[in-house]
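A.B. asks: below are the sequence and a predicted model; questions follow.
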Amino acid sequence: MNIVASTVVFTVDDLAGSRHFFTTYLGFREVLDTPDFTWLGRDDAAADILLRRRDLERPRERAAQPVVAFAVTDLAREHARLMTEGAPITEQLRRNPWGEWLTRLTDPNGIVVELTEWIAPGGHPGVG
C-alpha cells in the first residue's frame, strides 16, 4: 500500500463557520464547495480537510471532541499572528517537558486544532 494523500473528515453543524475558521486562520483554500460539504487543501504536507454538513434528520450523536494536529515551524510567530488576527485560541502557547511547544484553537463547531513545534529541551519555539 502506498498512501499518497490524507484527508480528515469532520461532520459539522455550521459549514460556513468551519470553512471560515480554516481558511482565515490556518491558510487552507477551498478546493470544492457544495451545499453539503467543503473540501479544503493546502500546498504543503498538511492533510486535506473535508467538512461535511451534519444530516439534520439524524439525531446528534455525542462524540469525543475532534482534534486535528499540525506540526509547524516558528510556532511563536504563528501564535503571535493568530493573537493579532483574533483567532479563537483556547490554549495559550506552552512548553511541555518532553520538548514540544503547543497551542490550541477551536473552531465554531468544536473542532480543536493543535499546533505543535518539536524543539530541543531547554530551547524556544522557532529555535532548533
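C.D. replies: Here it is on my side, so go on. Numbering: from 1, shown residues only.
A.B. asks: from here on, just use CA atoms for contacts and neighbour counts.
C.D. replies: Will do.
A.B. asks: and the residue sitting furthest away from the middle of the chain, which of the three is it?
C.D. replies: Distance to the chain centre peaks in the chain at residue 57, reaching 27.5 Å (criterion: CA atoms, centre = their mean). Reducing the assignment at residue 57 to three states with DSSP: H, G, I helix; E, B strand; the rest coil gives coil.
A.B. asks: alongside the first one, take a look at this:
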Amino acid sequence: MNVIASTVSLSVDDMAACSRFFGTHLGFREVVSGDGFVWLGRDDAAVDLVVRQRDLEQPPRSRRTDMVVSFTVVGIDAEHDRLRREGANITTPLRQEPWGEWRLCLTDPNGVVVQLAEWIPPAGA
C-alpha cells in the first residue's frame, strides 16, 4: 500500500463554525465546498479535513466527541500564546506530560477536540 494523502472527516452540527475555527486558529483554508460539506487543507504535512453537515434527521447526539485531531508542532509555547491572544477555547492548558511531550487541547464550537503536541525531552533525559 502506498498512501499519498490522508483526510479526516468530521460530521458536525455547524459546518461554518467548524470551518472558521480551523481557519482562524489553525491555518486551514477552504479547498472545495459543496452542498453539505467543506474540504479544508493546508500547504504542509497536516491531514486534510472534510467537514460534513451532520444528518439533521438523525436524533441529536451529545456535543461531546471521542475524536481527537492531533497535530505535532514546533514552538508550542508560541502557539499557546497566539491561541490565547486569539481567544481560542483552550480546554487543556499547555502542560508537560511525564514522558516529555508538551501538549495543549482546544475545542471547536461543535466539540471537536484538537490536540497540539511537541516532543521536548525532560531535563536530564
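C.D. replies: Arrived safely. Treat the numbers as computed from the prediction; the structure is a model and nothing was measured.
A.B. asks: which of the three states applies to residue 31 of structure 1?
C.D. replies: strand.
A.B. asks: for it, what are its contacts?
C.D. replies: 38-41 (CA atoms under 8 Å, 6 or more residues apart in numbering).
A.B. asks: which one of those residues is nearest residue 1 of structure 1?
C.D. replies: residue 41 (22.9 Å; CA to CA).
A.B. asks: tell me, how many residues neighbour the closest one?
C.D. replies: 20 (other CA atoms under 10 Å).
A.B. asks: is it in contact with residue 49, as I believe?
C.D. replies: Yes - taking contacts as CA atoms under 8 Å, residue 41 of structure 1 lies within contact range of residue 49: 6.5 Å.
A.B. asks: let me see the ranges of the helices in structure 2.
C.D. replies: 15-26, 76-86 (DSSP state H).
A.B. asks: give me whichever of these is most buried.
C.D. replies: helix 15-26 (a mean of 17; mean count of other CA atoms under 10 Å).
A.B. asks: once aligned to structure 1, how far is that one on average?
C.D. replies: Helix 15-26 of structure 2, aligned to structure 1 and superposed, deviates on average by 0.3 Å (mean CA distance after the TM-score superposition for structure 1).
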